[in-house]
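>>> Build the 3D model from these lines:
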Amino acid sequence: MKKFGLLVLGFIAGIVAVANLGSLLGLAVSGLIVFAGAHFYLKSHSTFLKVFWAIVGIFGLFSAVANVPGFIGIIAIIGVYYVVKRWKNENISFSSAKVVSDDPFVNFEKQWNELYK
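Next comes the predicted model:
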């Protein structure tokens, strides 16, 4: 029964993701326009270019707001990812990997504590 629920959830999320591909593409283009506007705004030196690139960035923001269904598509893609991970019985973890330090003092303290337990 659990696999059936995952199958239904994955099917619905897949349909929603495919139905929102246009909005996702529009959202990506809007994000690129906002990024370009901010990038060139920071690089420009004249007031005219700063105003121009600020207006371009604002138009990109308006376009991103108009593509709200793209956010629903992103949530659907996350749902498909969740279903695939659960179907394969893999754990879903968003924590960072443990960093092993090459610092000799940290390693010395760790080995010292292992010797005198």
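>>> When you work out contacts or count neighbours from here on, use the C-alpha atoms and nothing else.
OK.
>>> which element is L25 on?
Assigned by DSSP states H and E, L25 falls within helix 21-43.
>>> One more: G14?
Going by DSSP H and E, G14 is part of helix 2-19.
>>> now L49
Going by DSSP H and E, L49 is in helix 47-66.
>>> now for that helix, which elements pack on it?
Helix 47-66 sits against helix 21-43, with contacts defined as 3 or more Cα pairs under 8 Å, 6 or more residues apart in numbering; DSSP states H and E.
>>> what's the helix it packs on in contact with?
Contact with helix 21-43 is made by 49-50, 53-61, 63-64, 67-71, 73-74, as judged by Cα atoms under 8 Å, 6 or more residues apart in numbering.
>>> Just the buried subset of these, please.
Neighbour-count burial within the contacts of helix 21-43 applies to 50, 53-54, 56-61, 63-64, 67, 69-71, 73-74; the criterion is 16 or more other Cα atoms under 10 Å.
>>> Could you also give me the structure for this next sequence, so I can compare it with the first?
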Amino acid sequence: MKKFMLFVGGLVALIILLANLGPMVLLGLSLWLLYVIFKKFVRSDSTAGKVGWIILGLFIASIAFSNIYAVIGLAAAYALYLIYKNWNKEDDPMVHVMEDDDPFTNFEREWAELNK
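This next block holds a predicted model:
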């Protein structure tokens, strides 16, 4: 049942990720352009050039903020990563190997191995 739920969750996360792929690409592109604009702003010597780079940076920042759906796509990608990471994880918290000579502990370990 756990594998089925992980599969369904992964399928939903994949659909959400694919649906938000466009905004994710535009967000990445706009963040890269903001970085380039900042580097050009720092290298500019004239005041008019700095003002022009600020105006262009604000325009690109508005494009970046309009792609807020990309955050949903990033969350879906992270969910896919967690599902992939937990796919083959064994969940048997009752069995712990103890290096104890207590007869009750040894009995519990042997009983758990018999019930596998």
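>>> coming back round to it: now the helix holding L49 of structure 1 against helix 21-43, angle please.
If you take axes from the mean of the first three to the mean of the last three Cα atoms, to 10 degrees, helix 47-66 of structure 1 sits at 160 degrees to helix 21-43.
>>> quick one: contacts of helix 47-66 of structure 1?
So helix 47-66 of structure 1 is contacted by 26-27, 30-31, 33-38, 40-42, 44 (Cα under 8 Å, 6+ apart).
>>> Tell me how many other residues surround V80 of structure 1.
23 (other Cα atoms under 10 Å).
>>> what's the average distance of the helix holding L25 of structure 1 to structure 2?
Following the fit onto structure 2, the mean deviation recorded for helix 21-43 of structure 1 is 1.0 Å by mean Cα distance after the TM-score superposition for structure 1.
>>> Okay, the residue located most distally from the centre of structure 2 and Y81 of structure 2: tell me how far apart.
Going by Cα atoms, centre = their mean, the residue of structure 2 most distant from its centre is P103, 46.2 Å out. Here P103 of structure 2 is placed at a distance of 42 Å from Y81 of structure 2 (Cα to Cα, to the nearest Å).
>>> E110 of structure 2 now?
Counting by Cα to Cα, the gap from E110 of structure 2 to Y81 of structure 2 is 36 Å.
>>> do A75 of structure 2 as well
From A75 of structure 2 to Y81 of structure 2 the distance is 10 Å (Cα to Cα).
>>> cool, and E90 of structure 2?
E90 of structure 2 is 17 Å from Y81 of structure 2, where distance means Cα to Cα.
>>> Please say which of these two ends up with more neighbours.
Y81 (14 against 7).
>>> Would you mind getting the average deviation of the host helix or strand of that one from structure 1?
Here Y81 of structure 2, judged by DSSP H and E, is contained in helix 69-86. When structure 1 is superposed, helix 69-86 of structure 2 averages 0.7 Å from its matched positions, counting by mean Cα distance after the TM-score superposition for structure 1.
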